[in-house]
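Chemist: Attaching a predicted model along with its sequence, questions to come.
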Amino acid sequence: MKLRHYHHHLLLLLLCCSFTETIEPISTSIAVGVAAALTGFLARYQNIFHYFQECCRPEWISFNKTALQADLESKLFGQHVASRIILKAVNGFMTNDNPKKPLVLSLHGWTGTGKNFVSGLIADSVYKEGMDSRFVHVFTSELHFPHASQIDNYKSQLQQWIKGNVTNCERSMFIFDEMDKMHPGLIDSIKPYLDYYDKLDGVSYRKAIFIFLSNAGGDSIIQTALDFWKEGRNREEMELKDLETSLSLSVFNNKKSGLWHTSLIDKNLVDFFVPFLPLEYCHVVQCALSAMADRELEPDLKVADQVARDLVYFPKSERIFSVKGCKTIDSKLDYYT
């Protein structure tokens, strides 16, 4: 019997059981028989439900390194440093059956450089439902934590949200967007969940993933990129060691950032500070061509070139880096196509 027939059979059994309270006493034996049949069916085919509704099981949560690597190589442009870090960090964490702490990534760079996009790629590689998975949770500072006067309430709510979701599924992912707009001190409320604890109140957080997205530190990254350009050095020569120290210090000392003087940095609980470099003209062209492909349009290099040329670049005289990265590409395509 095919799977859909099993499912149909189960629905019929459930329907029959719903009428057991209204049947005559003489029919009790029939109800008992139906119940017995249902019990046997559920015992034998209990895993069927895992294929119809997302749950915290390998059928729905299973890391695909090949897919993540392919996406990073073909869909993320101009971010050779970030790509290497993300692939190694996520792969190392997801293939470790006994991690000592959750994976904590802090993604930094100017707008339009790919931070949110990469978060989606990570989710796609881990969860069958990607960003639509009920085990992926996104917090936006201005939406979820708008009022400074309510910070104590936010701390309590945030702790309960994380505890409840990790209790429900240890492979939960939490994405905190706009960290540069978060009230300083708020994120420290989840510090215990990111630390090297086996369990807290009976809950293990060691298999969860936490991703922080922030524009803070972007100026530090841009300065390094400009220094490389002025020295005539190849962009691809840049390595994490050229960026990480100045980036972490910049974020830690930024009073307008949610990571200002945070214990997460002070106690070395952030596994990687991931720098996203400012994008150049050639990267914007790639973004435009990729956007056309996503819309199932014929790639048109002339249109992509026009879209890229019309963006604002800096420094003004040399026009090296795109001010908004690839953020406005979609809307620009609406105008040119």
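Modeler: Now that the structure is in, tell me what you want to look at.

Chemist: CA atoms for contacts and neighbours, from now on please.
Modeler: OK.

Chemist: Do you have the strands of this structure handy? List them.
Modeler: 103-108, 136-140, 173-177, 209-214, 272-275, 313-314, 321-322 (DSSP state E).

Chemist: looking at those, which is closest to Asn234?
Modeler: Proximity to Asn234, assessed across the strands of the chain by C-alpha to C-alpha, is greatest for strand 321-322 (14.4 Å).

Chemist: before we go on, here's another structure to hold up against the first:
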Amino acid sequence: MDGSQPHTETPIASQKISLISSPMRAVIRLRRKVRVLKKSRLHLDLPREQSPELIQARFLQRQISLSRTNICNPQMSLFNQASFENSRYFTFDTSVDQLAVNKYRRKKRRKSKMVLYPDSSKKYLPTEQKSKAKRCLLLLIGIICFQILNAIENLDDNLQKYDIDGLEKTMYREVFGQKLAVERTMELLKDYLATHIHNKPLVISFNGPTGVGKSHVGRLLAKHFRSVMDNDFVLQYFVMHHCPDKEATPACQSDLSEKISDMVTRAEIEEKIPLFILDEVELMSLGLLETLSRFFQPNQTNEFLNAIYIIISNIGGSEITKFVLQNVSTDTLHQQRKIKELLGIIQPFLIHLHPLWKSADIIPFLLLEKSHVINCFLEEMMREGLYPDQSHIESLASQLSYYSTGDREYSITGCKQVVAKVNLL
């Protein structure tokens, strides 16, 4: 029996040592954990009241105290062994620590300063990929610009064919006192002669009192276009010469219609625009006016649309004279406004007389001043080869009749009697 006793006591003693040693090991681990948590709390510098590590440390201290009591009371240690070995008492959740560390890192990152580069350093922008569509767009723009330039050159070529610049210089040099009328006439001719394709013929009506330069402008136009085109494409039609007898109106209608049709057809073949100057229209019969109005309509064949008609008459001369005498002005801008007012008076009067003036661009010729009459005398004397004595010219000009309004004198007959006066010298 004595030999069996020591054998039974040894396992009991080893079991007690193992029971005692396991709580001790737990205590050692808990103390180490507490130290680590304290160090991390000091490192993070968090407030004690809000520190989750402090709460964890207190919990661990409580576990240490429980472990010490278990060491003193082995039976309690045996009873609570299963609870000590349970992972929920000794497995510590580090999510709180991780959150604190992350929060500290975020704050630290926010406080980080921007990296500044020296001014001398080269900064390279990201390379942009060039689109192939840009080349096509540039090519299209180039083609359009070339076509526009070509069209402009073609317009200039047409105007050069008729020498419009030379005509303009001649008109300004030889027509006196009708600057606005000349400007409007040249503007209409330039726009129409710039191309050979039109949707209606150009009809210009010169209206004004006698002797103001309407027929003179018609002669200058006929002379110029005969020089740049054949004589076959310019027609000057004087009613007193071509149709003096009103009883022969049907024959005159047939003759005028045949001449216009023939000239227009030949001009279309050679791609030229014919010019028809119809003077003394106030003497035309109603039948001739009807014949003319048919050629002015837009609903015709191509060859009849490419033509220029100049209608010269004294119709509306009295209205123009009255308007000029009531509205005297030297300002060009003021004169242009007055011309618009004058057109508002003349155009309804002409349309009421005959509907052909609906399709016409009306250009009123104003009264000539005494200075303009003196220029007419000077020009005529130089043309006849006479010495242009200024005092002699002024004496000749004073022999004519004038309208007096304020400090201005307007010639009643314009330059109509200038040629007759010079021929008497």
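Modeler: Looks like it came in fine. A quick note: this is a predicted structure, and the numbers were derived from the prediction, not measured.

Chemist: Kindly present the strands of structure 1 as CSV, with separate columns for mean neighbour count.
Modeler: Shown next, in CSV, are the strands of structure 1 (neighbours: other C-alpha atoms under 10 Å):
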stretch, mean neighbour count
strand 103-108, 24
strand 136-140, 16
strand 173-177, 21
strand 209-214, 22
strand 272-275, 24
strand 313-314, 16
strand 321-322, 24
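
Chemist: would JSON lines of those strands with distance to Gly92 of structure 1 be doable?
Modeler: Formatted as JSON lines, the strands of structure 1 follow (distance: least, C-alpha to C-alpha, whole Å):
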{"stretch": "strand 103-108", "distance to Gly92 of structure 1": "10"}
{"stretch": "strand 136-140", "distance to Gly92 of structure 1": "20"}
{"stretch": "strand 173-177", "distance to Gly92 of structure 1": "16"}
{"stretch": "strand 209-214", "distance to Gly92 of structure 1": "12"}
{"stretch": "strand 272-275", "distance to Gly92 of structure 1": "13"}
{"stretch": "strand 313-314", "distance to Gly92 of structure 1": "37"}
{"stretch": "strand 321-322", "distance to Gly92 of structure 1": "33"}
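
Chemist: Quick one, which of those strands gets closest to Ala291 of structure 1.
Modeler: Nearest to Ala291 of structure 1, of all those, is strand 321-322, at 17.0 Å by C-alpha to C-alpha.

Chemist: just checking, what packs against the closest one?
Modeler: helix 281-294, strand 313-314 (3 or more C-alpha pairs under 8 Å, 6 or more residues apart in numbering; DSSP states H and E).

Chemist: could you give me the residues in structure 2 that that strand aligns onto?
Modeler: Using TM-score structural alignment, strand 321-322 of structure 1 lines up with residues 410-411 of structure 2.

Chemist: what's the mean distance for the matching stretch versus structure 1?
Modeler: With mean C-alpha distance after the TM-score superposition for structure 1, stretch 410-411 of structure 2 departs from structure 1 by a mean of 1.4 Å once superposed.

Chemist: so which of the strands of structure 1 comes closest to Thr39 of structure 1?
Modeler: Among the strands of structure 1, strand 136-140 sits nearest to Thr39 of structure 1 (C-alpha to C-alpha), with 33.4 Å.
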